[in-house]
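Participant: 3D model of this:
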Amino acid sequence: MGPPRRRTVRPDARVALALFSGLLFLAHAAAGQSTPQSGSSPDVPAHGDETGTNSPYRPIRYLEDDSRHADGPRDDPWDPIKYVSLWPGAYLSFGGQHRLRYESVNSIDLGIDDGRTTSSVLLSRNLLHADLHLSRGLRVFAQIGGFYALGVPRSEAEPPDANDLDVTQVFVESSAELGGIRITGRVGRQEMALGSTRWVGTRDGTNVRQAFDLVRVTLSKHGGWNVETFFGVVPGLRRGVFDDAPDGQDRFWGMYATLPVLPKKLLGLDVFYLGRRRPDAAYADVRGREVRHTFGARIFGETDFGLEYVGHALVQRGSIEDDSVFAWGFAGALWQRLPGALEPVRLGIRGDALSGDDRLRDGRTTTFQPLFPNQSFFSALPAVYPTNLYDAHPLLRIEGAKMSFEAGCTLFWRQAIEDAVYAPPGTVLVPGEATRARFTAAQTSLSIGYKADRHFSFNAEYTHVFPGPAITEGGGTDVDFFGTWTTYTY
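Facilitator: Model (predicted):
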């Protein structure tokens, strides 16, 4: 599920509050401690709330190891609650995250549905978790969250922007070592990021992150391969209190394996199968119950001279109502780190080729479906959905110990001019019959990130969308987006 359309509201004091929170972080920098950041995977967006590998906090919180606090120094104000000893081999850990995200955008949906409608909203995300380790191989993890959209009438705010209070994660985990292989089983609601998160991620840009109700088994060999197998459903999000129940009609299952091929990170290989059944899927010419099977592979690696690369290839089969499904997708990225004094600078390019349907109403659907995509992949403004498109995305990134900067421009074309232009979460934005143009848009973005210390981070981004003929002939116009998000993690 993607972000809903927001209604017209006027900017007010909430704008000042969001900007003031950013100034607090800049003031904190004067006394802040430097936390080095590590580079991201070449096809993971660098902007966002993700933390570096040198931080004790992870984007998915249950992956943190708080047992290190058992005998280590406690030099942080939050350390006393990170390891509460219960009995030998058992402990309890607490944590949380609070984020304020201000967004201002004109021309929602590129102005096609609502004209020059302007949205100004302050999104508040509040997460608290408890991690109970009953023994070395048994734990219970639980997380609750409150998500609020300030600046939108309550009657119009809905998930994933707003959700009063709900269980975002709760699962039981059991693990054991057998013959050098670690076996981990999890049952319950949990976040899951597969590979580089291109097709299955946590949807961190929105207020409510993506979670799944799963039975999941992980087999892994330290420093070697990893295999995930899972089956479950996608929770249905509702606005109220503790009412996000499993949706038995929206099912998700699959297997994802990561294999090292060459040493020293020169070449790795992911192979995967992902299946999903949706009760109501919609494309340009067909709508109804869909079962889709995705088969894919991903290669990735990095060289000694600073080149990182990744490539994806996917094929989809299945059915939707009476139509058969046959779709395909290719994606890739290259990052080059400059040598010597310019080492903080990286030059990159990403690209996709994702199939559309060039023969409507022929009994076969060939529109690619990206499952649970990272919607901030192109920028913090998800204007164009990753289906029926070609895109090229050159980038420049500068990474310092505390500060980061990224500039990029994404060019979009329709892969099949008979098919629609799609907007998140996969809805038809411009029908294929409204235009014969292939060029969709150019989207430019500038973003900065600042990490004061292990707890505080601040991000800001400006994005402008220059519409192409495929948008303007459908009634669309240009878009300006400005966003800031301030995060405190503990």
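Participant: going by C-alpha atoms from here, please, whenever you check contacts or count neighbours.
Facilitator: OK.
Participant: my read: R182 touches G137, true?
Facilitator: No - using C-alpha atoms under 8 Å, R182 is not in contact with G137, being 10.6 Å away.
Participant: here's the other one to compare against:
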Amino acid sequence: MGARAARRGVLLLSLVAADAALAQFRPLRFDDDFRAQRQSCNEDARKDAHEDGHEAGDGIACWKDRPVSDDLRLSLGGDLRWRYEHAGNPRYGLDRQDKRGVLMQRASVFADLRLDEHWRGFAQLASSITKGRAGGPSPVDEDRLDPTNLFVEWRSAMGQGGVGLRAGVQELQFGSGRAIDAREGPNVRRSFDAVRAYATSGAWRVDAFTAAPRQNRPGSFDDARSTTQRLRGLYATRTGSVTSWDVYALHLDDAAARYVQGVAHERRWSLGTRVFGGRQAGDWHWDWNWEGAVQGGRFGDADIRAWSLATDTGYTFDGVAGQPRVGLLLAVASGDKDPHDDRLGTLNPFYPRGNYFGDEATLGPRNFLNIHPALSFKVAPQVQLNASLDFFWRHSTRDGVYAPNGLLFRAAGDSRARYVATIASLGATWTMAPGWSSTAVVAYAQPGAFLRETGAGEVLSFLSLSAQYRF
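Facilitator: Okay, the predicted model is just below:
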């Protein structure tokens, strides 16, 4: 009996690996290719029937695109993530020191139900818990049980083109996540109450949406739609063989926005574009991802005039062992030149990715100038190493430095120093088996003159270890 159980265990593990090999897991799980996963199940069943004379049908992928009736199909899946963090002198000495570090766990399960080719319902429940943070869990640390996605969708037949409409609780992510992102890094992901319409035609996809962010609360089924913030937007993407383009127009209404100038009603629009792609010839490969935006509107009685530019350009040596990639990221976001005048110059990135500049997540994308050289290479087919240096300055010396959540990290005070910090980091990603991944990151952050002059002068060290399984 023990040998049979062992054989069944090995068979199950092999099925899981085969299933996940075609899983095509996406950052937003409702974008997964369930039909490709189902095809993996069918292939495994045929192979098992040929070898053993019976059909297995018990692999993970066999719960994808599973027929319930003639017109009804069901897909099930989920995520598990475990993460350990330890920060020495968190937030450069401003936060309480954790004794033994922080343990975090995030789990989610989802069900995707499709009626014929037009109707769909998607439900995803997530649970996030945290232990060990000296100051207690933050709003992005803990949410016992709440839906991250709970929507209905209708779409026309999506051949060469079509239209669709999705309404309900849903995660939103566009482009590189510099403006709207599901916030994968923190323990609690970001969701919206939203209505989203989309259309595709050839190389084009256009999305129009109106949304309000969900307010994360630590209990169960207690998250609620924000009553102070509303986001509307139009986002278009044209996919090309070498170069692709995004263009977008966004409008944020925030009844209680907070800057160095104070607290007021903010009505801000943002016009942006992104150009991205890659080109390969022989043993070399260039890639690029450049994005810029201009912003205007009103903050109380003040005019808004803000802008940003972010570039990521890389070169991969495909003919060299390990396929090293050398990259250079240059980014700048405007700050406010005078907190006492009738103009606000601080960029508002809206809802960007949580760990915008790195896993230590101390600095946010407002009022900054950043130079970020990076190197990555594979030491084994499943193991990649990443090394980088981040150099941060303030764009405006009259404005402060902001945290990733948009709150003011350090006010300018009397300091006119521009340099904020230098952060060195080294990371490793290991794809242990299909469906499994793990990461390790160590970082060292040396505060610059501005942080030291405003009372955040301790050297920050950071370690994180994580493992994730998707099924």
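Participant: now for R182 and G137 of structure 1: what residues contact both?
Facilitator: Among the neighbours of R182 of structure 1, those also in contact with G137 (C-alpha atoms under 8 Å, 6 or more residues apart in numbering) are S175, A176.
Participant: what lines up with R101 of structure 1 in structure 2?
Facilitator: Taking TM-score structural alignment for the superposition, R101 of structure 1 sits opposite R83 in structure 2.
Participant: so what's the counterpart of I81 of structure 1 in structure 2 up against?
Facilitator: Residue pairing (TM-score structural alignment): I81 of structure 1 is matched to W63 of structure 2. Neighbouring residues of W63 of structure 2 by C-alpha under 8 Å, 6+ apart: R38, L74, S75, L76, G77.
Participant: circling back: tell me how many other residues crowd the match of R101 of structure 1.
Facilitator: Counted with other C-alpha atoms under 10 Å, the neighbours of R83 of structure 2 add up to 20.
Participant: measure it to F471 of structure 2 for me?
Facilitator: As judged by C-alpha to C-alpha, to the nearest Å, R83 of structure 2 and F471 of structure 2 stand 18 Å apart.
Participant: for the closest residue to R416 of structure 2 other than its chain neighbours, what are its contacts?
Facilitator: Spatially, and ignoring its direct neighbours in sequence, R416 of structure 2 is nearest to T397 (5.3 Å; C-alpha to C-alpha, 6 or more residues apart in numbering). Neighbour list for T397 of structure 2: K337, A412, S415, R416, A417, R418 [criterion: C-alpha under 8 Å, 6+ apart].
Participant: now do the contacts for the third one.
Facilitator: Same thing as S415 of structure 2. Residues near S415 of structure 2 by C-alpha under 8 Å, 6+ apart: T397, F450, E453, T454.
Participant: helices of the stretch 1-150 of structure 2, residue ranges please.
Facilitator: Applying DSSP state H, counting those that start in this stretch to the stretch 1-150 of structure 2 gives helices spanning 2-21, 34-52, 90-93.
Participant: distance to V188 of structure 2 and mean neighbour count added to these, as a markdown table?
Facilitator: Formatted as a markdown table, those follow (distance: least, C-alpha to C-alpha, whole Å; neighbours: other C-alpha atoms under 10 Å):
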| stretch | distance to V188 of structure 2 | mean neighbour count |
| --- | --- | --- |
| helix 2-21 | 25 | 15 |
| helix 34-52 | 25 | 18 |
| helix 90-93 | 20 | 20 |
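Participant: on that earlier part again, widest-spaced pair of the contacts of W63 of structure 2?
Facilitator: Farthest pair in the contacts of W63 of structure 2 (C-alpha to C-alpha) is R38 and G77. Separation: 12.4 Å.
Participant: what is in contact with the two at once?
Facilitator: With C-alpha under 8 Å, 6+ apart, R38 of structure 2 and G77 have common neighbours W63, K64.
Participant: related to what we said a few turns ago, in ChimeraX, select just the buried ones from the contacts of S415 of structure 2.
Facilitator: Selecting only the buried entries of the contacts of S415 of structure 2 in ChimeraX, with 16 or more other C-alpha atoms under 10 Å as the criterion:
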select :397,450,453
